[in-house]
Structures are given as structure tokens and as C-alpha cells.
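Peer 1: coords please:
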Amino acid sequence: MITLYHNPQSRSSGSRVLLEALGVDYAVVPLSFKAGETRTPEFLAINPLGKLPTLVHDGAVVTEQVAITIYLADRFPAAGLAPAFDHPLRGPYLRWLAFYGACFEPALVDHAYKRAPLESSGSPYGDYDTVIQVLVDQLSRGDYLLGDTLTAADLLWGTALKWTTEFGIVPRLPAITAYMARVAAHPAVVRAGALDAALAAEMATASD
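Peer 2: Below is the predicted model:
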């Protein structure tokens, strides 16, 4: 059994989308930020950073969104959400997953907190405007990151762009909004959204 430690108002929503897309059995352990459940000794023993998503499968702990995405899509290849190891698009697929974790999120955090930009040569991602432009350029080349075929990378990016545009951290440019709409129409995204809405309501009631 796959266990996802999850809060519907966190980055782990993207991992739930992927699990729904893979069509595998999984259990959700909801954790309340308000109740401090990600800071308990029990959870910190699983993930010392106290962060979500956190996945446990076959006794192995997998953390970090990108690692979870790679792990699940490769572990369940029948869903066809990751290019095979010898496929020409395997490299670009990994590139856009790594770009998400190594460039996009750090750039967004610095931008959101209005941190003074580093010199490009000393920054792991260059600068925020370039990161956004690189993304827009790629999204303008096809329906999805790798062209016409949706992959696990799109489920990660589509979910992330939803909350980052809602918070105003990422601009709602035409290429971004069109891409978000295509990913949002995927049945797994719709299912996961409904499940998370119900879970959020349940958790809110329990905290009252």
C-alpha cells in the first residue's frame, strides 16, 4: 500500500493528482497544519523537515515533490506517464522536473519575499524573469511540456501553476493560463480536486 501524508492545501495536492492518474490504490493520512500535526515527533521521525508531501511505499520513505513524481511514474509504468529510460524524450522530461525543483520554486520564493536578486553567476536559477520566460517559451511550443503528450511532469507543473497564479507569484500570461486549463481538464485532476475539497471540509469541521 502507498501512504500519502497529505494536506489538501499544500504541495501534496500534486502528488494526489498523480496517484489518481496512475490508478493505484493508496491511503491518505491527513495532517493539519493548524493542529501542528506536521511537527509531532511521530511525523518528524518519518520526515525530519516536517514537510508535505511525504510518501511511504514498501517501507521506503520518499519526500520532495520531484522525487515523488519520478518515483511513482517509473514505479507504475503501465499508466504511460513517463518516457521510458531509452526514449528520446526521457532527458527533456527529467530536465523539466529538475527545472521545477532547482529553478522555479527557488525563484518564486525569492520573488514572493522580495529578496534582492543575486548576481546571475551566483544564483542557482539566474533570475526570476528569465525562469518565467523559459517556462512560457516551452509552453508556447505545444500543448504540454513535451509536446502533444501529457506526462507526470505536466501534472506537477499544472498543479503548481494553479496555486502560484492564485497567489499572484506567477503572472497569468496566455501561455500559462491555456496550459493550466488543459491540465485541469484531465480526469485525475478533477477527481483529486473533488476528493481534496471533501477532505478540506472534513478537516475544517474537525478543527472547530
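
Peer 1: from here on, contacts and neighbour counts on C-alpha atoms
Peer 2: Fine.

Peer 1: surely Y128 meets E105?
Peer 2: No. Applying C-alpha atoms under 8 Å, one finds Y128 not in contact with E105, separated by 9.9 Å.

Peer 1: would you map the helices across this structure?
Peer 2: Secondary structure of the chain by DSSP state H: the helices cover 12-22, 41-46, 65-75, 90-99, 105-112, 128-139, 152-166, 174-184, 187-207.

Peer 1: determine which stretch of these is the most buried.
Peer 2: Mean neighbour count (mean count of other C-alpha atoms under 10 Å) peaks for helix 12-22 among those, with a mean of 23.

Peer 1: ok, Y93 touching G147?
Peer 2: No. Counting by C-alpha under 8 Å, no contact exists between Y93 and G147, whose distance comes to 10.8 Å.

Peer 1: spatially nearest residue to V190, not counting backbone neighbours?
Peer 2: Using C-alpha to C-alpha, 6 or more residues apart in numbering and skipping residues adjacent in sequence, the residue nearest V190 is A184, 6.9 Å away.

Peer 1: distance-wise, check the one you found relative to P88.
Peer 2: Summarising the geometry, the distance separating A184 from P88, computed by C-alpha to C-alpha, to the nearest Å, is 27 Å.

Peer 1: and this one, please, so the two structures can be compared:
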Amino acid sequence: MLTLYHSPQTRSSRIIRLLIELGVLDQVDVRIVTVTRQDGSGGADPSNPHPEGKVPLLVHDGVELWESNAIIVYLTDLFAEKGLGRRIGDKDRGTYLSWLAWYGNIVEPVLVFTAAGLNHPYLDATFRGAPEVAARLTAQLEKTPYLMGSEFSAADLLVASPYTWMPQATPDVQVVRDWIERCESRLSARQTMEFDRAHMPG
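Peer 2: Next up, the predicted model:
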């Protein structure tokens, strides 16, 4: 059995979107929990087993998975026939995993540090900065319409996701903006918004 601990309009919304893209949302027990939000609202939910009180948390037959990129790998492996990931043995499996890891290891830290106005040589040396993120995306998207080639994948879903909640961070590069628009024009984007609106507390 699959159980997802989710709070609407948070990072776990991209897991809801992935489940919609996979066509398996109805196979998952989605449990709505509260989390502490940036505006000070919400708070830790005692019904949420995540050790840090965060979301998403996926539980499959009693085994807990946390962190979006790990959950995405797991789900796209579990439902590999849907074609949103890359199977073990596929020649571009490594590229797929690298895009997912790059998001968590580089993209999100860079966007958060930039938004917070933080600057330090250690950060620059470890993560680089927003120009380098934009350059990496641009280099790929000048070659292919999506990160993995001609078709939308879970890598696009994850890497494009912060630009929906931090649009001001979107690189001023046309091929990147076009890619985000392609990703967000998919039916799953609207369906995720509708799901979250329907499940907002209060």
C-alpha cells in the first residue's frame, strides 16, 4: 500500500502532480497534514511521521521514503511502464538520476540562497550561483525541448517546479521560459492546483 503525507501548496505538490502524470493518484492514500509555513501559519502535525515534520513523505508497505528526488526515483521505478523515468539498464538512466540529484544538490540551494540574499565564497565554491544554473539549463534546452530529450519526464517536473512558486527566479532566457511554459501547460499542472485547492485546511 502507498501512503503519501501531503500538505497543499508545498513542495509535496510536485509528488501529487507526479502521481497524476503516472495515472495512479487513485491508488495512493493521500493524508493531508499541516506543516510550518513561511508566514508563520500551520505547525508540526503529530499525525505526520516525517522525522522533521515536513512533506512529502511516502510510505510503501511500511517503508518510509523522504526527499522529493528519492520519492520521484522510487515512483518512476515502481510505475516504470508509464515512461516518466528511466528503467535500470536504460542507456540514459544515469542522465535521469543526475538531473534529479542536481536539482536537490544545486538548484534548490542556489535559489534559496539567492532569495535570502546570502553570498559567501563557500556557497559560490560549493553550489555556484543562479547564472550557472541558468547556463546549465540553457545548454541542454538549446539541444532538446525537455531535459531528457523530446519527451516530458519526471526530471522536467522536478527541475521546473521551483519556478512555479518562485517565478521571480526564472532565468531571463527564452529557451528556459519556453520549457517552463511547456511543462506548466500540461493538464497535470491544473489538476494539481485543483487538488490542492480542494484540500486546503479550513
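
Peer 1: which of the helices of the first structure sits closest to S120 of the first structure?
Peer 2: With C-alpha to C-alpha, the closest approach to S120 of the first structure among the helices of the first structure belongs to helix 128-139: 10.2 Å.

Peer 1: off-centre distance for that closest one?
Peer 2: The chain centre lies 18 Å from the centre of helix 128-139 of the first structure; the measure is C-alpha atoms, centre = their mean, to the nearest Å.

Peer 1: what does stretch 101-109 of the first structure give?
Peer 2: Distance, centroid of stretch 101-109 of the first structure to centroid of chain: 12 Å (C-alpha atoms, centre = their mean).

Peer 1: so where is it in the second structure?
Peer 2: Alignment of stretch 101-109 of the first structure against the second structure: residues 104-112, by TM-score structural alignment.

Peer 1: pick out the residue closest to the middle of the first structure.
Peer 2: The first structure has L156 as the residue nearest its centroid, 3.7 Å off, counting by C-alpha atoms, centre = their mean.

Peer 1: that one maps to what in the second structure?
Peer 2: Under the alignment (TM-score structural alignment), L156 of the first structure pairs with L158 in the second structure.

Peer 1: likewise D127 of the first structure?
Peer 2: In the second structure, the residue matched to D127 of the first structure (TM-score structural alignment) is G129.

Peer 1: tell me the contacts of its match?
Peer 2: Under the criterion of C-alpha atoms under 8 Å, 6 or more residues apart in numbering, the contact list for G129 of the second structure reads V110, T114.

Peer 1: just send the helices of the first structure back as JSON lines, with distance to T54 of the first structure too.
Peer 2: Compiled in JSON lines, these are given as follows (distance: least, C-alpha to C-alpha, whole Å):
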{"stretch": "helix 12-22", "distance to T54 of the first structure": "8"}
{"stretch": "helix 41-46", "distance to T54 of the first structure": "8"}
{"stretch": "helix 65-75", "distance to T54 of the first structure": "8"}
{"stretch": "helix 90-99", "distance to T54 of the first structure": "17"}
{"stretch": "helix 105-112", "distance to T54 of the first structure": "18"}
{"stretch": "helix 128-139", "distance to T54 of the first structure": "27"}
{"stretch": "helix 152-166", "distance to T54 of the first structure": "15"}
{"stretch": "helix 174-184", "distance to T54 of the first structure": "23"}
{"stretch": "helix 187-207", "distance to T54 of the first structure": "16"}
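
Peer 1: who wins for proximity to P83 of the first structure among the ones you listed?
Peer 2: Nearest to P83 of the first structure, of all the helices of the first structure, is helix 90-99, at 5.1 Å by C-alpha to C-alpha.

Peer 1: can you spell out which helices and strands pack onto that closest one?
Peer 2: Using 3 or more C-alpha pairs under 8 Å, 6 or more residues apart in numbering; DSSP states H and E, the elements in contact with helix 90-99 of the first structure are helix 152-166.

Peer 1: which strands or helices does the helix it packs on pack on?
Peer 2: Applying 3+ C-alpha pairs under 8 Å, 6+ apart, we find helix 152-166 of the first structure packed against helix 12-22, helix 65-75, helix 90-99, helix 174-184.

Peer 1: starting at the chain centroid, how far to it?
Peer 2: Taking C-alpha atoms, centre = their mean, the mean C-alpha location of helix 152-166 of the first structure is offset from the chain mean by 6 Å.

Peer 1: what do you get for stretch 183-198 of the first structure?
Peer 2: In this view, stretch 183-198 of the first structure has its centroid 14 Å away from the chain centroid, taken as C-alpha atoms, centre = their mean.

Peer 1: which residues are in contact with it?
Peer 2: Applying C-alpha under 8 Å, 6+ apart, the external contacts of stretch 183-198 of the first structure come out as P8, S13, R16, V17, L18, E20, A21, D154, L155, G158, T159.

Peer 1: cool, stretch 168-179 of the second structure as well?
Peer 2: Contact with stretch 168-179 of the second structure is made by L111, A134, L137, T138, L141, E142, P145, Y146, Y163, as judged by C-alpha under 8 Å, 6+ apart.

Peer 1: quick one on the thing from earlier: mind listing what the match of L156 of the first structure touches?
Peer 2: For L158 of the second structure, the contacting residues are R14, N69, L100, Y103, by C-alpha under 8 Å, 6+ apart.
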